[in-house]
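> model the following, please.
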Amino acid sequence: MDTSTRIFRTIAGEIAAKQDQVGAAVKLLDEGATVPFVARYRKEVTGGLDDSQLRTLADRLAYLRELEARRETVAASITEQGKMTDALAKAIVGAETKAALEDIYLPYKPKRRTKAMIARENGLAPLAEAILADRTADPEVLAAGYISDNVADVKAALDGARDIVAEGLTENATLLGELRSFLQKEAIVAAKVISGQEQAGAKFSDYFEHSEPWSKVPSHRALAMMRASKEGVITLDIGPDAEGGKERAEEMVASYLDTRSDAPGDKWLRKIAGWTWRVKLSLSMTVDLMGELRARAQEEAIAVFARNLKDLLLAAPAGAKATLGLDPGIRTGCKVAVVDATGKLLDTATIYPFQPKNDVRGAEATLMALIAKHGVELIAIGNGTASRESEKLVGEVLKLLPKGVKQPTKVVVSEAGASVYSASELAAREFPELDVSLRGAVSIARRLQDPLAELVKIEPKSIGVGQYQHDVDQHRLSKSLEAVVEDAVNAVGVDLNMASAPLLAHVSGLGPGLAEAIVAHRDANGAFGSRKELLKVARLGPVAFEQCAGFLRISEGDEPLDVSAVHPEAYDVARKIVSACGRDVRSLMGDGAALKRLRAEEFVSEKFGLPTVRDILSELEKPGRDPRPTFKTATFADGVEEISDLKPGMVLEGTVTNVAAFGAFVDVGVHQDGLVHVSQLADRFVKDPHEVVKAGDVVKVTVTEVDVPRKRIGLSMRKDGGASAKEDRNARAGFGGKGRGGPAGGGGGPRGKGPRGGGNYSAKPKQQDGGNGALGAALLDAMRKK
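I've put the predicted structure just below:
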C-alpha cells in the first residue's frame, strides 16, 4: 500500500467518508482551493463533504504526512545501519502514531554514550547474557569472573550488567506500548499545595489536595492544575494508583525478563525490573502522560474557544440602521459616536453624567440632540464599567424625546476586544484624527449593526470567549480560530461594495493583499457593477476569482445573479432554470412557488450535478439569504443594577456571554456574569453545554445563589427554578465549595463526590474590553483577556 492510499484510508475512517472522497478533497486542497470553496462549490467532486469534515481532513492530513515523512526517515536510518529485518519493517509500517514510531526507533536512534554503552565497552555484555541464560547461577559468582582494570569489583560488574539489561527494557517498543496503555487507563493525577503557598495561590485552593484518574481529567481542570504548578503553588504528579499500581507496573517490566522462579538469577532480575521502572521508565512515562494530558486539554480548550467564537461571529445583526454607540465610563466620561446605516462615522461627543462632574442634564441634552440630528434608530451601550448606569441614563433620555422623534431601541452590547481594536494600527488608519477612546464607541455601534463585519477586525484571541486561552499552543489556537473566522465570513457572504479590507481578507481565495487591492480599486473607480469586474483588480487572476466570486455579493448591479451565492461558473444553469419558468431573472428571484414546480434532475449536466442544481434553486428562492438568526436582545430588569440587588428566586433575562465545559456564563446586567452550571441548563442530563446554549443566546434564568463578598452568582435554567440546585448542594460540596468533578464536572476538589461535580466559580468585574463574570475559584484566569 502506498503512502497516499494509507493516509486517505485513515482519514476516511475518521471522518466517516469514502477513500475516494478523501482523495478528491486532498487533490483540491493541494491545488490551492480553500475549505469554504470546496465545501460549497465542489460537492460533486467530494461527494458532499461539509466544512467540518474538510477541516478535520486538512488537520489530519498535515499530521499524517508528517508521520509518513518520519516513517521514511526512520526506515532509512535503520537500513543504513544494516539492522533492518522483515519484522522491523512490518512494525514500522504498522505504527499508527508518532509515539509508537519513536518507540520502535529508540534502540536504533543515534545517542550520546550511555552507561550501558560503557558497560559493553568494558566487556560486561557477556555477563548480562550469562545471567539471563542461567537463572540458577548466582549473579555475584558470575560477576567475579569479569573483574578487570576497568571493572573494580563484583558490584561494579553487576551495575554494568544492570545498565545493559535496563537499556534493553527501556528500548523495548512492545513493553513501552503496554506500559503506556496501562497507565492511560490506571494513572492518577495528584496535586498537593507547596508549603507556604496557601495564601498566594488561594485561587487554586481546589487543587491543594486533589487527585483523580488521568483518563477523566477535563480540560479546564487539567489546565488549571498546570498553571498552578507553573506558578509554584502546587506539585503535580502523574503515576500508577497508589493501591497496587506501582507493583503492577514493576510486574509488567519483570514479565519481559520471564522471572518466574526463586532462583538467584530471577531474584536479581526482578530487582533490576523494579529499579528500571522506578529510575528509568516511570520518569519517561510520567513526562509522556503529562504531555498527552496537556495536548488533550489544549485540544478541548481550543475546540471550546472555536465553537464560542463561531457563535459570536454568527450572532444576529441588528441591521443597516443609524446607530449611536456609547462606551461607558465614569471619571473620564462616556464616549459617544454616531454611525450611519453603512457604518460611516457621522458624529462624536463625550458626556460626563457621573462622578466627579455629574453633568446629567448636559449629557441628556447631547444625546437628545444627536438622536434627533442623525435619525438614530439603535443605541448600542457597551457592557463595561458603568454600563447599567449608562443604560438607565439612556432610558431617561428616551422618555424625554419629543413626540415627533422616533424612539430608538437601546441594546447592551458586549465590548469584548473593543479596546484592542481602538489601539490597533487598523483603527489608527481608519480614524487617524480620532481619540482612541472614541474609536471604541464606533466599534461598539458597528458591532450591533453587524457583529461579524466588526469582530473580524480584532485578533480572535482578543475577543476572549475561550478558557485558559493563554495556556494553550498559540500557533494551533490561531490556526483554529482563523479557520472559524474564514468559515463564518464565507457562510454569510460579503457585500463587495460595502465590505472593509479586514472583512474581505477572510473571503475564500483573497487575503490581506488582494483585499487591500479591491478596496483601492473601489475607491479609485467607484462601486463594482458586477463580479466580473473583479478581474480588473491588480493581481487578482482567474484562480483567485474562482475561489472568491461566489462569496461576494453585489446588490442592484448589472448582473442580478451577483446578489446570490450562485457561482458565476454556474450562471448558465441558473439561466436555464429561469427560462424554464418563462420569466426573467429579477422577477423570478424570490418566487418560491414558481421554483418549487421544477424538478432539479432536469437541469443536471456533466459538469453540474444534483447537489449544485439544488443549491441554485435554493438561492433563486432566497437570494443572498443570511444564515444568521433574527436579531433580538435581552431586557434587563429595572432596579437590578448591582450584584447586591439580586435575590434568590428572581427570574431574569440575560445574554449568554461564554460557554465552557462546566456550564454557561450569563450577563444579567450587574457587571458580573452568573454561572448556569451544566446540571442546571435543562431538565435533563446535559453532557455538553453547547447542546443547549451558545454565545449570544437570550435566555431566561432564575437566581439560585448570590455571594456578594466573593462576587458569585448562581443561576438556573431548569423549570423548577433552581430547586434542584439546592438539592444538589450537599451532593456536590455546596455553592463555591470543593467538589470532585464527575462526568459533567464543573469544579475539582477532594471532598464532594456527587455525580455532577462541584460547580466552583467566582466572579470578576467586567473589564473595559469585555471581561467575563463568574468563574471557578481555580478557574479564575480561565478566560482572562489582555
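> from here on, just use CA atoms for contacts and neighbour counts.
Noted.
> helix, strand, or coil at the residue nearest in space to the middle of the chain?
For the chain, Ile302 is the residue whose C-alpha lies nearest the centre (C-alpha atoms, centre = their mean; 2.6 Å). On the three-state scheme (DSSP: H, G, I helix; E, B strand; the rest coil), Ile302 is labelled helix.
> for it, which non-adjacent residue is spatially closest?
Closest residue in space to Ile302, ignoring its immediate chain neighbours: Leu477 at 5.9 Å, by C-alpha to C-alpha, 6 or more residues apart in numbering.
> sorry, back to before: please report how far the residue nearest to the centre of the chain lies from His220.
Remark: distance between Ile302 and His220 (C-alpha to C-alpha, to the nearest Å) = 11 Å.
> now do Phe631
32 Å.
> among the two, which residue is more densely surrounded?
Set side by side, Phe631 and His220 show more neighbours around His220, with 26 against 12, by other C-alpha atoms under 10 Å.
> doesn't the more buried one fall inside a strand?
No - read with three-state DSSP, His220 is helix and lies in no strand.
> how far away is it from Ala660?
Distance from His220 to Ala660, by C-alpha to C-alpha: 8 Å.
> please give me the structure for this one as well, since I'd like to look at both together:
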Amino acid sequence: MSILKYIISQTQLPETGVKNTLKLLEDDCTIPFISRYRKELTGNLDEVQIADIVKYKEAFETLEKRKLTILKALEEQDVLTPELQKKIESTTDLITLEDIYLPYKKSRKTKAEKARQFGLEPLAKIIMSQNANDVESIAFKYVKNDVASVEDALEGARHIISEWINERTDIRNNIRYQLDRYATITTKVVKTKAEDEKAQKFRDYFDWTEALSRIPSHRLLAILRAEKEGFIRVKIAIDDDAVLAKMENRIIRSRNACADEITTAIKDAYKRLLLPALTNEALQKAKDKADESAIQVFAKNLKQLLLGSPLGEKRVLAIDPGFRTGCKIVCLDAQGDLKYNETIYPHPPKNDATGAIKKISTMVEAYKIEAIAIGNGTASRETETLIRRIHFKTDIQVFVVSEAGASIYSASKIARDEFPNYDVTVRGSVSIGRRLQDPLAELVKIDAKSIGVGQYQHDVDQSKLKGSLDLVVENCVNAVGVNVNTASTSLLSYVSGIGPKLAENIVNYRTAHGAFATRTAIKKVPRLGDKAFEQGAGFLRIKDAKNPLDDSAVHPERYDLIKRMAKDAGKSISELIGNSTILQKINLNSYCSDTIGLPTLQDIIKELEKPGLDIRQQAKVFTFNQDIKTIADVTEGQLLPGIVNNITNFGCFVDIGIKESGLIHISNLADAFVSDVSEHVSLHQQIIVKVLEVDVARKRIQLKLHK
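Got it, this is the predicted structure:
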C-alpha cells in the first residue's frame, strides 16, 4: 500500500488534498503555512486535518522502516520466501506485522528451543498430526541422552506445540477479540500499603472491577499510577474456560491420546505464553487510548489558556503575594519591561498594611500604572482585599492572575537571561504581570506540561504529549501573529518556518540594527533564507509600517494582487484597508487564477476589513465573593462567582477564590446528558456555581453550573 492510500484509509480525506499536502510537507512547509496560505492546493483542509496527515505519514514511515528491518533479518536467516515477503509488504499495521515475524524471532533460549535441541520436534509433529493412538510407545523412542523418560519426551514435545500455538495468528487474533470485547480490569490493594497516607487518594481503587473497554481515561491513568507507586495490584481477565474451549475447537480434530497431549499444550500455551503477552498488549492499547484522550484534553485546555484574553499594552503593577516572605511587587511598562521592584509586608507576621498601602499608592502614581495583577497563590485573597482598600487617583483595574508555571519560568535559563541581576521572586512577579498583558507571549516561555491544565500529564506518553502541545503552541502563535519588533526569542521560535536558532538571530539583529521597518527587511537576518521568509512572513507583524499590509495577515506574495484590486477600485491600498463598502463590492471571481482561488481571496478580504485584528477577547475584571476566605466559609446552597481553572474528561475545576478549587462533575454541568465538558465551559471562563457539598476534612467541594 502506498503512503497516499494508507493516509486516505486512515483519515477519509480527499485524495487530491492529501496528495498535495504530502508534497507541501516534503517541501518543508509547516502546518500553519499550509492551512492558511495553500488552501487551494489542500482543498481548504484545516490545521487539525493537516496534523492528522502528518501523524499518519509518520506512522506509515515507522511501519515501512520496521518492514525493512524484518525483511533484512529474514534474509539473513535464509527463510524469506516470495510468499512471506508479499505478506509482509502488504501488511498495514504493526501488530499484524509482529505476529507474522513472531515465529522467526531470535529470542532467548526457550523451553521449545531446548526441546528441539534434544531432537523432540519430530515427536511434536507426530502428536500434532493427531493420527497416533499409542503416543507413549512412540515417545519411548526419543528417550535418550538428555531425555530421561517418556514423560520428559512428551513434555518437551508439548513445549514445541505450545510455541506453535502461540505463533498462530488466528489464535492470537481470537484472544485479542475476546480481550477487546469482554476483558475486565480488576484492582486489589497491597495489604501492607492500605493505611499508607499517600495511598488514600487512590482508596477508591483498593477493590475495583470494570470493563476494560469502557474505563474512562482519567480512571485508568489513576489506577496505573497507583500500581506504579506500589499501592495496588492490577489484573486483566477474561473467561479463560471459554477461550480455551474455542482454542480446542480450532486445533483438535480427533479424540485419541494425541488430543490429550495437545489439550495440555493448549492450556500451557494460553497461560504461559498467550495470556501474559496479549493482556499486556490489551492494557497497553487501553493505556494508549487513555493517553490520547488525556493529551486531547490537555491540548484543548492549553489552546484556551494561550488564547486567553490579553489586557494589551498597559502599564501594570504585578504582585506575587506571600505572608512571611512578603509580597513581591514589580512595575512594568506597556511593553512588559521591568521598571521597578519592591517588597511589602502587609500580612502576618509583620502586618505592615499601612506601609504597604503607602508604597503601592506611590508606585501606582510614579509609574502611571493602569492595572494591577495579583498572583492567585498563597495570600492572594488577603492581598486583593488590601488593594481594594486603596483609593487611587485614577481608575485602576485589578485582576487575579493564574500563577501556574510561574515558578518554572522564574528558575529557567530564559528568565535568567532576561533578568540576570534579579532573583527568582522578582522574575516570578514579572511573569504574573506579563501574563495579564499578553498570556500567549509569556506562557510560551514555559514548558507546556508544567502549566498544569491537564489530567495525569506526567503519566501519559511524554513524546506524544510534547508533540501535541508543541503543535498547539505553534498554531496559537501563528493564529494570533507576532510583532517582530517586540517579540521574545521564545515567541518568535514558534512562528512558522523560524525555529529557535533563527529566532535568536532575529532578536540579535534587531538589537544591533534597531526595529525592522518592513517585512522584507527581515530577509537581512543571517541564515533567514527565502524558504523561512515564505513560511513565516505572513505571521510576522510590523507595527506602524509604511506599507499597512506589513501589519496584517496578508502574505507578501499577495501584495501585488492587492495593488491590482486597489487600482481597479480607483483607491490606494490605505484607502482600501478597512473600507468594507468597497471591499464587499469586489468581484473575487475576476481575481481567481491557477494559483489563487476563492478561499484565499475571501481570507484576504476578511483581513483587509480588519487588518491585524487580535482574535482574542480583551481581559475583563472579575471579583470573587469577598465573604469567602477559606473552605470553612463555603456552605451548601451558596451561589458563588468562579473561574474555570482546569478541564478534564470527568468535569471541570473552578477557582472560587480560596485555596481549594471546587469540582463540577460532568453530570452537574447540565440537566441533560453531557458527553464533552468543553461544549459547556472553557478555560478561564467566568461562571456562577451552586455549592452542592462541602467535605472540609478531605478538602473537597462539589459544585453545579448555575445557568
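> tell me which element the alignment partner in the second structure of the residue nearest to Ile302 of the first structure is part of?
Per TM-score structural alignment, the equivalent position to Leu477 of the first structure in the second structure is Leu465. Here Leu465 of the second structure sits within helix 462-480, counting by DSSP states H and E.
> again with Ile319 of the second structure
In the assignment (DSSP H and E), Ile319 of the second structure maps to strand 316-320.
> quick one: the very next helix or strand once past that strand to the first structure mean distance?
The element immediately downstream of strand 316-320 of the second structure (helix or strand, assigned by DSSP H and E) is strand 327-332. In the superposition with the first structure, the average deviation recorded for strand 327-332 of the second structure is 0.8 Å (mean C-alpha distance after the TM-score superposition for the first structure).
> and strand 327-332 of the second structure, how far out from the chain middle?
33 Å (C-alpha atoms, centre = their mean, to the nearest Å).
> where does the next helix or strand after that strand end up in the first structure?
Using DSSP H and E, the helix or strand that follows strand 327-332 of the second structure in sequence is strand 338-344. Using TM-score structural alignment, strand 338-344 of the second structure lines up with residues 345-351 of the first structure.
> contacts for that stretch, please.
The contact list for stretch 345-351 of the first structure (C-alpha atoms under 8 Å, 6 or more residues apart in numbering) reads 333-340, 359, 362-363, 366, 370, 438, 442.
> could you redo the last one with a cut-off of 6 Å?
Stretch 345-351 of the first structure is contacted by residues Gly333, Cys334, Lys335, Val336, Ala337, Val338, Val339, Ala363 when judged by C-alpha atoms under 6 Å, 6 or more residues apart in numbering.
> OK, contacts around Glu474 of the second structure?
Tyr494.
> counterpart of it over in the first structure?
Matched by TM-score structural alignment, Glu474 of the second structure corresponds to Glu486 in the first structure.
> and the gap between that match and Leu503 of the first structure?
Per C-alpha to C-alpha, Glu486 of the first structure is found 10 Å from Leu503 of the first structure.
> Lys191 of the second structure maps to what in the first structure?
In the first structure, Lys191 of the second structure lands on Ser195 (TM-score structural alignment).
> which stretch of the second structure lines up against stretch 409-422 of the first structure?
The aligned range for stretch 409-422 of the first structure is 397-410, by TM-score structural alignment.
> tell me how far that stretch is from the chain's mean position?
22 Å.
> and the contacts of it?
The contact list for stretch 397-410 of the second structure, computed with C-alpha under 6 Å, 6+ apart, reads 371-376, 424, 427-428, 446, 450-451, 621.
> same question, stretch 450-457 of the second structure
By C-alpha under 6 Å, 6+ apart, the residues outside stretch 450-457 of the second structure that reach it are Phe298, Ala404, Gly405, Asn646.
> rerun that using 10 Å as the cut-off
217-219, 221-222, 225, 291, 293-302, 304-305, 402-409, 443, 449, 458, 465, 645-650, 653, 683 (C-alpha atoms under 10 Å, 6 or more residues apart in numbering).
> Val484 of the first structure versus the residue nearest to the centre of the first structure, what's the distance?
Between Ile302 of the first structure and Val484 of the first structure the computed distance is 11 Å (C-alpha to C-alpha).
> what touches both of the two?
Shared contacts of Ile302 of the first structure and Val484 (C-alpha under 10 Å, 6+ apart): Asn308, Ser478.
> ok so, going back, and the match of Leu477 of the first structure, how many neighbours?
22.
> wait, Glu155 of the second structure touches Tyr142, no?
No - using C-alpha atoms under 10 Å, Glu155 of the second structure makes no contact with Tyr142, being 11.7 Å away.
> quick check: neighbours shared by those two?
With C-alpha under 10 Å, 6+ apart as the test, Glu155 of the second structure and Tyr142 both reach Leu120, Ser149.
> in the second structure, what sits opposite Val279 of the first structure in the alignment?
Match for Val279 of the first structure (TM-score structural alignment): Arg272.
> doesn't its match belong to a strand?
No - counting by three-state DSSP, one finds Arg272 of the second structure to be helix, located in no strand.
> so how much does the helix holding Leu465 of the second structure differ from the first structure once superposed?
Looks like 1.1 Å for helix 462-480 of the second structure (mean C-alpha distance after the TM-score superposition for the first structure).
> contacting residues for the equivalent of Gly657 of the second structure over in the first structure?
The alignment partner of Gly657 of the second structure in the first structure, by TM-score structural alignment, is Gly669. Counting by C-alpha under 10 Å, 6+ apart, Gly669 of the first structure touches 383, 387-388, 391, 412, 634-638, 640-643, 652-655.
> kindly recompute the last result at 8 Å.
Arg388, Phe636, Val640, Glu641, Glu642, Gly654.
> just give me which of those are shared by the second structure.
Among the contacts of Gly669 of the first structure, the ones still in contact in the second structure (both residues aligned by TM-score structural alignment, their matches' C-alpha atoms under 8 Å) are Arg388, Phe636, Val640, Glu641, Gly654.
> let me know the closest of the residues you listed to Ala191 of the first structure.
Each of these was checked against Ala191 of the first structure using C-alpha to C-alpha; the closest is Gly654, at 36.7 Å.
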